[in-house]
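Colleague: Pasting the sequence and the predicted coordinates here, then a few questions.
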Amino acid sequence: MKHHTLLASALIGVVASARSMTPMATISAARLLGRSTPGRLALLDRPLFRLGALVLGAGELFGDKMKTAPDRTVFLGLLARVMSAGIAGAALAPRGREPSGAVAAIATAVPLAYVGLDIRKNAMQRIGQTRSGLMEDALIVAAGVAIVALAVSSKSRS
């Protein structure tokens, strides 16, 4: 699938707004399955980075349900979103447009983190932290997988 727009980059920013590590985990999983991203990013070809991204992605899904989990808009939460969205946005951008892809993803992730936090807090009041978190996880992980699956190609076709 040819991509000439930054749509995949912006959409992965939506994912990063809710789960900071999911964009990198889904891209790492795709790379492990032999897929390549449109944008060049040597970082994704390092096995230790791929494993770390997968572990952090899984850990975040568990940690989010803890009563002591910080809001996604605290400084470190936003920093993680900026970094993950930037890396993932660059990887999903068309070749040669990686910086623009990073900017598109970050510009989507940061403001939507605030919107998502408000939605999540309302859901927590209604159905609790764990149930609302599991529902958000299912939606965000599915979105991340779908976005990455549509944006990547098999290495044999690249």
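Modeller: Received the coordinates, thanks.

Colleague: CA atoms for contacts and neighbours, from now on please.
Modeller: Fine.

Colleague: Give me the buried positions along the helix or strand where Leu56 lies.
Modeller: In the assignment (DSSP states H and E), Leu56 maps to helix 47-63. Within helix 47-63, the residues that count as buried by 16 or more other CA atoms under 10 Å are Arg50, Ala53, Leu54, Leu56, Gly57, Glu60, Leu61.

Colleague: give me every residue that touches the nearest residue to Glu98 once chain neighbours are set aside.
Modeller: In this structure, Glu98 finds its nearest non-sequential neighbour in Ala90, 4.1 Å apart by CA to CA, 6 or more residues apart in numbering. Contact analysis of Ala90 by CA atoms under 8 Å, 6 or more residues apart in numbering lists Ser9, Gly39, Arg40, Leu41, Arg97, Glu98, Pro99, Ser100, Gly101, Ala102.

Colleague: Structure two is appended below for comparative analysis:
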Amino acid sequence: MIQSILKPFGIGVVAGMRSMMAPAVLSHKLSHTMPVSEPHSPVEYAANPTTATVLKVLAVGELIGDKMPGVPNRTDMPGLGFRMLSGGTCGALLNEAEGKLVVQGAVAGGFGAVVGSFLFMRLRLWIDDELGLPDPVVALAEDALTIAAGWLIVDSISIEPVSEAAAS
């Protein structure tokens, strides 16, 4: 029961840190563990290798864009809303992939995105202000943490790998 909340909450926190990283790592994992030739459900579309590639490109674009001056605050609308949508969607997909309650995953993921957005924004500002580290250095450290946390969460998804022969 608790895992059906913690994993989606965690992937939501990742979405709160970098909105596209959560769907990118989740889709990458799904595309390697449940290949589907003809998708019929949302989780099967997320498992599509083309989807995974597009999401990874978007995630890299976000990592680069975050370093640009004048980027809006992650806790301002519409950015926060998009992070909530990303976290909720990823939480729902994660629970669907594990055969757990989709609605529970969506709520936990959306809430995790809000928590992650505010928590890591405040942490980044504190490190910048109190420790005097340059923001680009802190941003790169946050990127690394986001990727690592996302991968740890999706790597714990309990789906048996499907051989390509069985998938076709």
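Modeller: Perfect, I can see it now. Note that the structure is a prediction, hence the values are computed from the model and not measured.

Colleague: can you tell me what part of structure 2 stretch 58-66 of structure 1 aligns to?
Modeller: Alignment of stretch 58-66 of structure 1 against structure 2: residues 60-68, by TM-score structural alignment.

Colleague: Could you pull up the average distance between the helix or strand encompassing Gly12 of structure 2 and structure 1 after superposition?
Modeller: Secondary structure assignment for Gly12 of structure 2, by DSSP H and E: helix 3-17. Overlaying structure 1 shows helix 3-17 of structure 2 at a mean distance of 1.5 Å from the equivalent residues (mean CA distance after the TM-score superposition for structure 1).

Colleague: rewinding a little: return the member of the buried residues of helix 47-63 of structure 1 nearest to Arg157 of structure 1.
Modeller: Checking those against Arg157 of structure 1 with CA to CA, the nearest one is Arg50 at 21.7 Å.

Colleague: shouldn't Ser17 of structure 1 be in contact with Leu112?
Modeller: Yes. Taking contacts as CA atoms under 8 Å, Ser17 of structure 1 lies within contact range of Leu112: 5.5 Å.

Colleague: higher neighbour count, those two?
Modeller: Between Ser17 of structure 1 and Leu112, Ser17 has the larger neighbour count (other CA atoms under 10 Å), namely 34 against 19.

Colleague: Let me have the buried residues of helix 47-63 of structure 1 in a markdown table, adding distance to Ala107 of structure 1 as columns.
Modeller: A markdown table is the format used below for the buried residues of helix 47-63 of structure 1 (distance: CA to CA, whole Å):
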| residue | distance to Ala107 of structure 1 |
| --- | --- |
| Arg50 | 24 |
| Ala53 | 22 |
| Leu54 | 24 |
| Leu56 | 23 |
| Gly57 | 21 |
| Glu60 | 22 |
| Leu61 | 23 |
